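*Asks:* the following comprises the amino acid sequence and a computationally predicted model.
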Amino acid sequence: MATLKEILAKKIEEFRPRTTRLVKEFGDVKIGDVTISQAIGGARDVKCLVTDISYLDPHEGIRFRGKTIPETFEALPKAPNSNYPTVEAFWFFLLTGDVPTQAQVDEVIAEWKTRQVVPSYVWDAIRGLPRDSHPMVMLSVGLLAMQRDSKFAAFYNSGKFNKNVAWESVYEDACDIVARIPIVAAFIYNLKYRSDFQVPIDPKLDMGANFAHMIGQCEDYKDVARMYFILHSDHESGNVSAHTTHLVHSALSDPYYAYSAGINGLAGPLHGLANQEVLDWTLKFQEKYCKDQEPTKELVTKALWDTLNSGQVVPGYGHAVLRKTDPRYMSQREFCLNTPGLKDDKLFKLVAMIFETAPGVLMEHGKAKNPWPNVDAQSGVIQWYYGVREWDFYTVLFGVGRALGCMANITWDRGLGYAIERPKSVTTAMLEKWAEESKKAASN
């Protein structure tokens, strides 16, 4: 007698051609206001989410509150002795759309200091995990452990819940999360990679600088942290981490539940985990093709063709929405080019040559819809240069930054009273019926 798993395997194999045929032959058939290919293909390009925090234009890239990345960096008050704004200034800007004054930035910095104290039971919960647990598991557990202090949950359970003011307690939770998450991330880094050597908070430093201080980094890394957290903060609402956070919070789950879920989505290799995969690939590429020689255009071109002809992809190139080089990539590239030592680093030189070469190769190859690099193609190089070489931690860094956008968005979700998210699903048989009806109508 066949087992349940064997029966299921047979049914899946029988079912797959139905889905394949629908996408291939009837992908453009409308079912309501979307096509069959959109329904099957992850709701790609379906305009059904609203956010004013950021917008991703396929040809222009991300805009934060209407400003491009260079415009954002230029407009916001800078950290002391830095060309980059503080994360606190950016948080004010994300929430309000207004460029803060220095006094307003200082107020946010001071407020975050009062919120950065993480309860000891959070450390106990993280330490209770096996030491070889992935750092994203530790971050997710840390967030859930902090849920005990959720002000939104307390307000909902108080018997005095009022949807018109519910955003206020979401705001309190959101501020606690964005202030505490870099502290939790630094704790995880030190626990896993520095023999549990924990460094206390420096009350004089802004968030990015304090994170650098807590993981034992150099002065230059303070700007790396500020830049990295801001660049990874938000990418409109359709990406997995942002959408998951919004979806879970739409059920009035508190921000800790919601962002823990978002973090779990971010940990996927098709989302935030991609940055460590790109670095792994780049290092192997360097070892195989450029170990003892300069990465010339001719050498890299041949190596890329060898890669593609062997059936592999060039990771870090292509994006679900963008149809140009990711401006976040360009911001990090500019940082590298303006940093003595880093611009001459062998790994950066290789990444730079791949950037100059890969789009042409990919266009000639013809299978890539977008031959341009995304943010992941550059992110790991900077971390590697500064000695943060534990690449399974890179997605935690991403998660610290992404908290800013996710928390700003759900604060506004509650402020505007958005409903629980509940799209309508259909069956494959219904799709097949609509496809046949469309086929008959076209033949008449």
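*Replies:* Nice, I can see it. Numbering: from 1, shown residues only.
*Asks:* every contact and neighbour count from this point should use C-alpha atoms.
*Replies:* Noted.
*Asks:* who's in contact with Pro394?
*Replies:* Actually, residue 394 is Tyr rather than Pro. Leu273, Asn275, Gln276, Gly380 (CA atoms under 8 Å, 6 or more residues apart in numbering).
*Asks:* among those, name the ones in helices.
*Replies:* Of the contacts of Tyr394, the ones assigned to helices by DSSP state H are Asn275, Gln276, Gly380.
*Asks:* need those in JSON lines with neighbour count, can you?
*Replies:* Output for the ones in helices among the contacts of Tyr394, formatted as JSON lines (neighbours: other CA atoms under 10 Å):
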{"residue": "Asn275", "neighbour count": "26"}
{"residue": "Gln276", "neighbour count": "22"}
{"residue": "Gly380", "neighbour count": "22"}
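*Asks:* between those, which sits nearest Pro373?
*Replies:* Proximity of the ones in helices among the contacts of Tyr394 to Pro373 (CA to CA) peaks at Asn275, which lies at 11.9 Å.
*Asks:* now do the contacts for the closest residue to that closest one other than its chain neighbours.
*Replies:* Leaving aside its sequence neighbours, Asn275 sits nearest to Asp376 (CA to CA, 6 or more residues apart in numbering; 4.6 Å). Residues near Asp376 by CA under 8 Å, 6+ apart: Ala274, Asn275, Val278, Gly316, Tyr329.
*Asks:* next up, a structure to set beside the first:
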Amino acid sequence: MVGKTVNKSVDRALFEITPEIQHFAGLCEKNNAIDKELYTKYEVKRGLRDLNGKGVLAGLTNISDVCAKKIVNGEEVPCAGNLYYRGYNIKDLVGGFLKEDHFGFEEIAYLILFGELPSSSELEMFHETLVERRTLPPNFVRDVIMKAPSGDMMNSLSREILNLYSYDDKADDTTISNVLRQCLNLISQFPMLMVYSYHAYNFRMGEDLYIYAPQPNLSTAENILMMLREDKKYTKLEARILDMALVLHMDHGGGNNSTFTTHVVTSSGTDTYSTISAAMASLKGPKHGGANIKVTQMFADMKEKISDWTDEDEVHQYLEDLLDKKAFDRKGLIYGMGHAIYSVSDPRAEIFKQFVEQLAKEKGREEEYALYAMVERMAPQVIGEKRKIYKGVNANVDFYSGLVYSMLDLPASLYTPIFAAARIVGWSAHRLEELKNVDKIIRPAYKPLSPYREYVKMEDR
């Protein structure tokens, strides 16, 4: 009896928003509020960006470039977006390995990590290096992955990455060669961690458990699909599109939230496992890597609320309701629309879109694709009617990636981890770049607003 009483008390303290918490929350709301006009007065770049989306220059990088403007008559004007990996246009890279009919993940990972496109022999050596690292420490699946599995795969993965620290005798060695070793390990291990975490949680929910070892002759994308499915079967098209998705998500400049997190945490001198776990926490956010889940959830709600998917007036009204915080999660956002940098087009979304219609026809989901296309066309207009826009609004990569993953029959809980399985390559490259070039901890300034006060004795408060 005593034990049960204690448990109920602990449950209340840990998991309920009690009146005391409500009281303290009120103090947080009151004493943390800052007049938004002060940000303008002191020329603070909120989000480290100006009103046009131009970021504050915080570093230099050779790894990738996000281009959304061009110079015309001496002035910057928006243009169709382009993404470059080590100087190569992403459209050319994707077109190259698709035309040559081979998987791109390993080739483009080599480029991002080492700065040059590999020869066939260099690519073979790199592939073999990744293959030999597709393994986990003894009993890691049992002792870590199977213990307390979570329905949120990103949290599970972060915990597992931190646990790998305990198995590394040189965990705190931040020399380039050792950090590269750790990064290659994590790039190779990540698909296993991701898929095994998914199966472990399903097993906890009463489903059968199956853990397949990755196959040395398969690409990263093929191994993900093989390990994920009970029958190990997948089509060539499915593997090709997943491989392309991994390439598109591999890096996106040094300033995106999770990559900047990588730079910030690396600058403190901490270990690789802590750094990548911090990047994972950033990517999980619904405004960053978690946005593709939000897009699919938003469309699920839309399809339920709208009686006729082809009725533009109904769709228009739903989009207005989203912005007015009357629909879906009431956050006032149309997920998948808009980007911090791109104002005309997101090249990753353009590449995805080339395959979406083809997939939709093969999967018998043309009506759903037509709804997505309608929203993509109408959303910028609705946003422009409701809000002041400082730059253009367009569909970003998350708008179509969730739909693509859905048509590939990938579970929604793995949408963001798949993003991470690709972006870990970029994080690794940026960590190595930070270690090589910068020896100062990143510490921007914040202007204090609170006036100085004299201490007040308890009896006088």
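*Replies:* On my side now, so go ahead. Nothing here was measured: the structure is a model prediction, and the numbers come from that model.
*Asks:* any chance of JSON lines for the contacts of Tyr394 of the first structure, columns distance to Gly405 of the first structure?
*Replies:* JSON lines is the format used below for the contacts of Tyr394 of the first structure (distance: CA to CA, whole Å):
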{"residue": "Leu273", "distance to Gly405 of the first structure": "18"}
{"residue": "Asn275", "distance to Gly405 of the first structure": "19"}
{"residue": "Gln276", "distance to Gly405 of the first structure": "22"}
{"residue": "Gly380", "distance to Gly405 of the first structure": "21"}
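*Asks:* rewinding a little: aligned partner of the residue nearest to Asn275 of the first structure in the second structure?
*Replies:* When the second structure is aligned by TM-score structural alignment, Asp376 of the first structure is paired with Asp398.
*Asks:* look up how far Asp173 of the second structure lies from its match.
*Replies:* As judged by CA to CA, to the nearest Å, Asp398 of the second structure and Asp173 of the second structure stand 36 Å apart.
*Asks:* which element, helix or strand, includes Glu76 of the second structure?
*Replies:* Using DSSP states H and E, Glu76 of the second structure falls within strand 75-85.
*Asks:* list the contacts of that strand.
*Replies:* Contacts to strand 75-85 of the second structure, defined as CA under 8 Å, 6+ apart, come from residues 63-71, 89-90, 111-112, 251-252, 342-348.
*Asks:* list buried residues within the residues you listed.
*Replies:* Buried subset of these (neighbour count, 16 or more other CA atoms under 10 Å): 63-69, 89-90, 111-112, 251-252, 342-348.
*Asks:* re earlier: go ahead and list the helix or strand containing the match of Asp376 of the first structure.
*Replies:* If you go by DSSP H and E, Asp398 of the second structure is part of helix 397-407.
*Asks:* how far apart are that helix and its match in the first structure?
*Replies:* Helix 397-407 of the second structure: mean distance to aligned residues in the first structure after superposition is 1.1 Å, counting by mean CA distance after the TM-score superposition for the first structure.
*Asks:* returning to that earlier point: so which bits of the strand holding Glu76 of the second structure are buried?
*Replies:* Of all the residues in strand 75-85 of the second structure, those buried under the rule 16+ other CA under 10 Å are Pro78, Gly81, Asn82, Leu83, Tyr84, Tyr85.
*Asks:* now the residue minimising distance to the centre of the first structure: how far from Glu356 of the first structure?
*Replies:* Geometric centre of the first structure, nearest residue: Gly272, 5.0 Å, by CA atoms, centre = their mean. Per CA to CA, Gly272 of the first structure is found 24 Å from Glu356 of the first structure.
*Asks:* swap in Met363 of the first structure?
*Replies:* Taken as CA to CA, the span from Met363 of the first structure to Glu356 of the first structure is 13 Å.
*Asks:* and the longest helix anywhere in the second structure, what does it pack onto?
*Replies:* Longest among the helix segments of the second structure by residue count, using DSSP H, is helix 176-204. Packing partners of helix 176-204 of the second structure (3 or more CA pairs under 8 Å, 6 or more residues apart in numbering; DSSP states H and E): helix 120-132, helix 153-164, helix 220-228, helix 272-284, helix 415-437.
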